[in-house]
Each structure stands twice: as C-alpha cells, then as structure tokens.
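Asker: could you look at this predicted model? Sequence included:
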Amino acid sequence: MNEGNRSWASGAVPSTPYKDRAKYLSTTGFFPETLEIHWLSVINSMVLVFLLIGFVIIILSRILKHDFNHMNDDEGDENPEEENGWKIIHTDVFRFPNHRALFCSILGVGSQFLSIFTGILIFAVCGMFTVHRHGSLMASGVILYAFTSCVAGYMSGRMYRQLQGEHWVWNIILTASLFTVPFFLIWFIINSFAWAYGTTQALPYTTVLILAFMWLFVGFPLTVLGGIFGKNWAANFDAPCRTKNIAREIPQVAWYRSSLVRMLVGGFLPFSAISVELYYIFSTFWGREQYTLYGILMIVFIILLSVTACISIALTYFQLAAEDYRWWWRSIITSGSTGAFVFFYAVFFYFNRSKMNGTLQTMQFFGYTLIACYVFFLMLGTVGFFASLRFIRYIYVNIKMD
C-alpha cells in the first residue's frame, strides 16, 4: 500500500502460542545441539556405576566369603593372634565417634538436602519449572528447605540418641544452624555489595524479612519437633559386636592407604560421573540459557548417589582391612570430598569458560559456588556414611565370635 512517499505491507506473521513456547525453547538452541553429548555422558557414567557395583559385589564378596570360611574353619582355635585384618578389630569397629553432636548434625542436614534434591527433581520432571515461571525453582527450594527441616531434626536427634549423646539441646541448635548460619553470612556479604553497587540483584528488605520469618517460625520449630520425635522414637544402636573399654592401637599404613589418598579417590570418581553435566549446569545458571533436560539430570543424580555409595563401601573395607576402625568420620569426609572437586572445577570454569569479571560477579560466583559445594559435602557424606554403616553391619553380623 502506498501513501505519498511512504509504503508498507500488512499480513499475518506466524508465531508460537504462549503455552507452547517452553516446549519450543526446549527443542531448539543450546541443549538440543548437545543432546548426544548428554546421553554419551550418561552412558559413560552408567558404565562406571556397573563397574563399581560389580567390583563391590564380586570382588568383595569373594574376599569376604574367603574370610568367613577361614574363620568358621578355625572356630575351635582360641588363639586370637592368628586373626588379622578387619576381623581382629570387631571389638572396636562400633566404638562411637568423637564430636557426636556435630557428627549427627551433618547426617541430619545431609538427609534434609537429599530430600530437597529429590523433591526438586520430581517437580522438574513433572514440568513445574519452565522459562515462563521465573523464580519458581528458587521459590520451591526455599519452601522445601523450610518444610523438610523436620527431616534434619529427626535424623540428627535419632542418631544422637543412638550414639548415647547427652547434650540434646546443643545438638538441635547445631542442626538448625549448620547450614543456615554459613549461608546467611555468605549471602549477607554478597547482598551488601549488591546494595552498594545499586544493582537489582540485591534482595529488598521485605524479602529478607519474609525469609527470616519463614526460618524462625517454620524451619526452626520443625527442626525442634523432628528432633523430639527422633529422640523419643529411636531404638538402641544395633551393634553386632560388643565394644571393649580400651581402644586397640592402630598400626601404621603405607602412603597409598592414607586418608588423603582415600579422599582423592572417594571424591574424584563421583565427580567424574557428573563432570559433563556440571558444565551445562554452570553454563545455564551463570548464563542466559534455560536448563530443560531434567530427566537426564535425575538419571545423573541417581548415578552420583550410586557411585558415592559403592566407593564409600570399598574404601571403608580397605580401611578396616588395615585394622583402622576410625571409619565413622572417614566415611563422611571421603564421600563428601566430591564437593572439593566441584569447587576446583568451578575455579576452572570461571577463568577458562566464563566471561564474568568485576568484584561483584566474582563474589557472587565463588560465594554461591562455595555454598553449593558445602551442600554436596553434607549430602554425599551422609550417603557414604549410611552405605558404609549398612555394609559393616552386614559383614560383622555374619561372623562367629565369642
């Protein structure tokens, strides 16, 4: 159509309906181009899981079967000096650890985050998080953290009661503040700098008050309530072996059996199972893309837990075979050391893969990454401990002792 010196054309422009835009974005752009890499990473991780499970089931079962047969054949021999390895420390292996309040608090908060991650992944697979629901993932995480505080209180109080702890009030306070206090300190520093820079990333004081009231009137009371139930409903600790009053001397071990080597092995193998997916998570969280492959993420999460449990069982067995019964804290530290590898990868990503710069961006990246790695430590350390505990109960309940 012409009008004077101006001309224009009119017509229908095809567009994607609003309700189908999330589906359109999930089938174009960043992730579909690399979908084969995702599945290749999942397949490689599953192979690692099968190898580790095969190692734990076949190799350890053969070793344990040989040990059981040897012990049962020599049942009439009363000379204890002929025993060696994990069998000789049966009177020390269930000796309770030091710092029980902190120990049980880690298990409680780790169980809580395991519940949170499971819930978020279930919501994500069901389609609750889309590009049009801005902040829905973060809001779900905050709500789940508040309402799963009862899980932390229950698990911590239950374990503290089983380990014959006496300072119950301190245990509950430590459980409630084990994650909240470090998170608040880091967040307060970052948010203060964001306020100083005048950015919109700084939370307004009204939001801060809402979060504080949610923790004070929902999270903390549920932690106390869960601790009360855990303390009152906990049974006595089920130890197949009695513990002597005098602890056995621990022999020296070679360098390749040291705690540092166990931490490197216990952290690297679970990290290798999620390293590829970590790149895409970092790229979307600190970039402009939207993560949409939640089904693959759930598979990777299950693989991560499986690898962590298998590695913890294997490393615990080798530690007991070296006549070292201090497995309680070691199982948490070696399994939770995956968080350190995630942090090292984050440093590599920041300097070699991202284009972030400036004081505020650097503080946000490393501050929130440090919190995420701390969560990894708590959650995977809890998985490693309970896997090792179940394994140790199994092997000692099947041997014959006086």
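Answerer: Nice, thanks for sending it over.

Asker: when you work out contacts or count neighbours from here on, use the C-alpha atoms and nothing else.
Answerer: Noted.

Asker: residue 200: which element?
Answerer: For residue 200, there is no enclosing helix or strand under DSSP states H and E.

Asker: list the contacts of it.
Answerer: Shown in contact with residue 200 (C-alpha atoms under 8 Å, 6 or more residues apart in numbering): residue 194.

Asker: I'd like to know how far it sits from residue 263.
Answerer: Separation of residue 200 from residue 263 (C-alpha to C-alpha, to the nearest Å) stands at 41 Å.

Asker: residue 72 too?
Answerer: To residue 263, residue 72 is 34 Å away according to C-alpha to C-alpha.

Asker: these two: who's more crowded?
Answerer: Shown here are residue 72 and residue 263; by other C-alpha atoms under 10 Å, residue 263 has more neighbours (21 against 14).

Asker: one more to weigh against that first structure:
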Amino acid sequence: MRRLLRAAAPGGGRVFGVILTALVTLVLATLGFLSPASRGALLTAAVMLYVLMSSVAGVVAVALWGQMKRSYEDWSSVTLRVALFYPGVVMAIFTLLNAAIKHTGSTGAVPVGVYFAIVAMWFLVSVPLTFIGGKLATRLPIIDAPVKTTQIPRQVPEPPLMANPALLFFGAGLLPMGTMFIELYFAMTSVWLGFFYYLFFFVLAVGLLTMIVNVEISVLCTYVQLCAEDHAWWWRSFHRGGSVAMYVALYSVSFLSSTLGNLSGFLPVLVYGSYMSIFVIGLYLSMGTVGFVSSYVFVHAIMRAVKAD
C-alpha cells in the first residue's frame, strides 16, 4: 500500500502542472492578454502551458518520491508514470469520445491530423520535459527525518467518533466544495451553455482560496487522527484532500439533470460525462496531493518540535 501511495502521490505532480497551468492562464486572462471571446486562443494557451509545465511536474514528482522513499533510486520509472498516467487517462477518454463522435458522422470530431499532433506533442515534448525535470530533482538534498521510527507498527486503538475515518473523509471535502460552489456553477454554465465569462479574477481568487482551505482542512484532520493515536495518516490524508472531487462529481450529476435537463440522446450525455470525468479525476489527484503534502509537512514540523523539546 505504501508503494502504491508512492506512485499515486507523485503522480499528482503531473496534475500539479495542471494547477500551475490553470493559475498562469487565469492570470493572463485577468490581465487581459487572453480574451474569453476567443476561446481558441484561450484553449491553445492552456495546452501550450500544460506541455511546458511538464518539467515542473517532473521536479515535484521525483522530489516528493525521494522524500517518501529516502532515496532517488528508480526515479526514472516514477518519471515515466508521471509522464504517462494522467495524460494517458485523458487521451484514452478523449480517443473513445472522439471515436464515438466520428461514428455518428458529426462534424464535431477532432480531425486525424490534429489528433496525431496532440499525441506527438505529448510524446516528443511533454515526456522529455518531464524526464528533464525528474533528473534535475535528483540533485535536490533529501531532508532528514526529525525522529527515528520503529520497525514494528503499534496497534491502533478504536477511534472516537470525531476521529472516525469515514466522518473525516466526508467532512473534509465540504468546506472546499462550499468555497468553490458558486464559481463552479458559473463556470459550468459558461462552458456547457455557451455563455461568455469575463470574471477571471474571481475564478483565480476562488481557486487559490479553495487550495488554502484544503490545506487547512487536511492538516486539521491529520491532527485529529494523530490525537486519536492513529499513525496511518498517509493514504487517508490523500483521500481526504481529494474528497472534494466526490462532491464535484455529485454536483455534476445534479447539474446535468437540472440545468442541462434538455439534453437528449446518448452522445451529448457522453460528451458531458467524459469531460467532467477528466475534470473530476484531475481534481482528485491534485487536491489529494495537496492534502498529502500539507499533512506531510505538518507532521514533519511537529515531530521536529517534539525532538527539540
């Protein structure tokens, strides 16, 4: 399980590039460099920034892997998973969706030339940049653990009600979801109903605020768990951080049945479900990584303080 987490959390480093891409794109749109009236320019800028951020994703993923494993051994396989996992999921969904659209004879299908251009950009630009970033990360020093741990894990007692894992999981995503709910509605309305959206500053502010709330909630839940003498916080901090994606998924279903209730036919629902699935998976990985990293830093800090005392 720990090895799986070592793959999942650094894999969020790939989505960390998505976060940076979204932030930079929103900053450029807020400053007026990208007009919402020209959606092609906005999308092109986002794709190019995402590809260029691959090096940052490689640095973050391998650095996190090294801190968790206490060495940079086998960093190349970590980098390969980062370069292929989330983009592979996105391309798989996109390929199936594009094939379904093309099968119906719709003109909305992506041309073959554009499709292979995207694939070439992925393998010829994004993957090499990820490996360059991963190689640079191996030169970073590994921070020493503040305390020594025993090889035999202690028995975890029965948690009290306030430290119940299920309660912490479902509660951790409520505040981040409440923070982004209003802007999420306007953003989804703009995307799926064809409205123009000019208030990118509010999207940027709400996005940053959601990340801050997620960090605070993750640290609080980890503290409550440690107070209950439960040391198994790694996976739970990851899931609690990403739990906001569960609420977004539920809201997307509600949005489909209420606001988009006039959609008819299998293909429109498939398009909606495919793109929202990509968004929810990316949100889960990114917020899960944010939750885990914030909890990791918090535990490292309190253990160092205990050692100092």
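Answerer: Thanks, I have the structure now. Predicted model, so just to flag it, every value in this text is computed and none were measured.

Asker: TM value for the aligned chains?
Answerer: Here the superposed chains carry a TM-score of 0.93, computed using TM-score structural alignment, normalised by the length of structure 2; 306 aligned residues with a C-alpha RMSD of 1.8 Å.

Asker: which part of structure 2 lines up with the biggest helix by length in structure 1?
Answerer: The longest helix of structure 1 (DSSP state H) is helix 359-397. Alignment of helix 359-397 of structure 1 against structure 2: residues 266-304, by TM-score structural alignment.

Asker: mean per-residue distance, that stretch to structure 1?
Answerer: Once fitted to structure 1, stretch 266-304 of structure 2 is off its aligned match by 1.3 Å on average (mean C-alpha distance after the TM-score superposition for structure 1).

Asker: quickly find the element holding residue 134 of structure 2.
Answerer: Here residue 134 of structure 2, judged by DSSP H and E, is contained in helix 127-137.

Asker: quick one: the very next helix or strand once past that helix to chain centroid distance?
Answerer: Remark: after helix 127-137 of structure 2, the chain's next helix or strand is helix 165-172, criterion DSSP H and E. What separates the centre of helix 165-172 of structure 2 from the centre of its chain is 19 Å, taken as C-alpha atoms, centre = their mean, to the nearest Å.

Asker: what helices or strands is helix 165-172 of structure 2 leaning on?
Answerer: Using 3 or more C-alpha pairs under 8 Å, 6 or more residues apart in numbering; DSSP states H and E, the elements in contact with helix 165-172 of structure 2 are helix 200-227, helix 234-242.

Asker: which one, of the ones you listed, ends up nearest to residue 4 of structure 2?
Answerer: Judged by C-alpha to C-alpha, the one of these that comes nearest to residue 4 of structure 2 is helix 234-242, at 9.5 Å.

Asker: average offset between the helix or strand following the closest one and structure 1?
Answerer: Counting by DSSP H and E, the next helix or strand C-terminal to helix 234-242 of structure 2 is helix 244-258. Superposing on structure 1 and averaging over aligned pairs (mean C-alpha distance after the TM-score superposition for structure 1), helix 244-258 of structure 2 comes out at 0.5 Å.

Asker: helices and strands around helix 244-258 of structure 2, which ones?
Answerer: Counting by 3+ C-alpha pairs under 8 Å, 6+ apart, the packing neighbours recorded for helix 244-258 of structure 2 are helix 174-193, helix 266-308.

Asker: residue 158 of structure 1 maps to what in structure 2?
Answerer: If you follow residue 158 of structure 1 across to structure 2 using TM-score structural alignment, you land on residue 63.

Asker: right, so the helices and strands packed on helix 244-258 of structure 2: which one is the most enclosed?
Answerer: Of all these, helix 266-308 carries the top mean neighbour count, a mean of 18, counting by mean count of other C-alpha atoms under 10 Å.

Asker: how far does that one sit from its chain's centre?
Answerer: Centroid separation for helix 266-308 of structure 2 versus its chain: 5 Å, with C-alpha atoms, centre = their mean.

Asker: quick one: stretch 1-13 of structure 2 to chain centroid distance?
Answerer: How far stretch 1-13 of structure 2 lies from its chain's middle: 13 Å, per C-alpha atoms, centre = their mean.

Asker: what is the burial count for the nearest residue to residue 134 of structure 2 once chain neighbours are set aside?
Answerer: Distances taken as C-alpha to C-alpha, 6 or more residues apart in numbering place residue 58 nearest to residue 134 of structure 2, at 4.4 Å, with adjacent residues excluded. Using other C-alpha under 10 Å, residue 58 of structure 2 has 35 other residues around it.

Asker: which one of the helices and strands packed on helix 165-172 of structure 2 lies nearest to residue 308 of structure 2?
Answerer: Across those, residue 308 of structure 2 has its closest neighbour in helix 200-227 (19.0 Å, C-alpha to C-alpha).

Asker: so that closest one aligns onto which residues of structure 1?
Answerer: Going by TM-score structural alignment: helix 200-227 of structure 2 matches residues 294-321.

Asker: mind putting the helices and strands packed on helix 165-172 of structure 2 in JSON lines, distance to residue 125 of structure 2 included?
Answerer: Compiled in JSON lines, those are given as follows (distance: least, C-alpha to C-alpha, whole Å):
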{"stretch": "helix 200-227", "distance to residue 125 of structure 2": "28"}
{"stretch": "helix 234-242", "distance to residue 125 of structure 2": "29"}
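
Asker: and the ones you listed, which is most packed in?
Answerer: helix 234-242 (a mean of 26).

Asker: ok, residue 163 of structure 2 - contacts?
Answerer: Residue 163 of structure 2 sits next to 224, 225, 228 when contact means C-alpha under 8 Å, 6+ apart.

Asker: measure residue 13 of structure 2 to residue 226 of structure 2 for me?
Answerer: In this view, residue 13 of structure 2 and residue 226 of structure 2 are 26 Å apart by C-alpha to C-alpha.

Asker: next: residue 103 of structure 2.
Answerer: Residue 103 of structure 2 is 54 Å from residue 226 of structure 2, by C-alpha to C-alpha.

Asker: grab the nearest non-local neighbour of residue 233 of structure 2.
Answerer: Of all residues beyond its chain neighbours, the one nearest residue 233 of structure 2 is residue 222 (6.5 Å), with distances taken as C-alpha to C-alpha, 6+ apart.

Asker: got a list of what the one you found touches?
Answerer: Residues near residue 222 of structure 2 by C-alpha under 8 Å, 6+ apart: 233, 237, 295.
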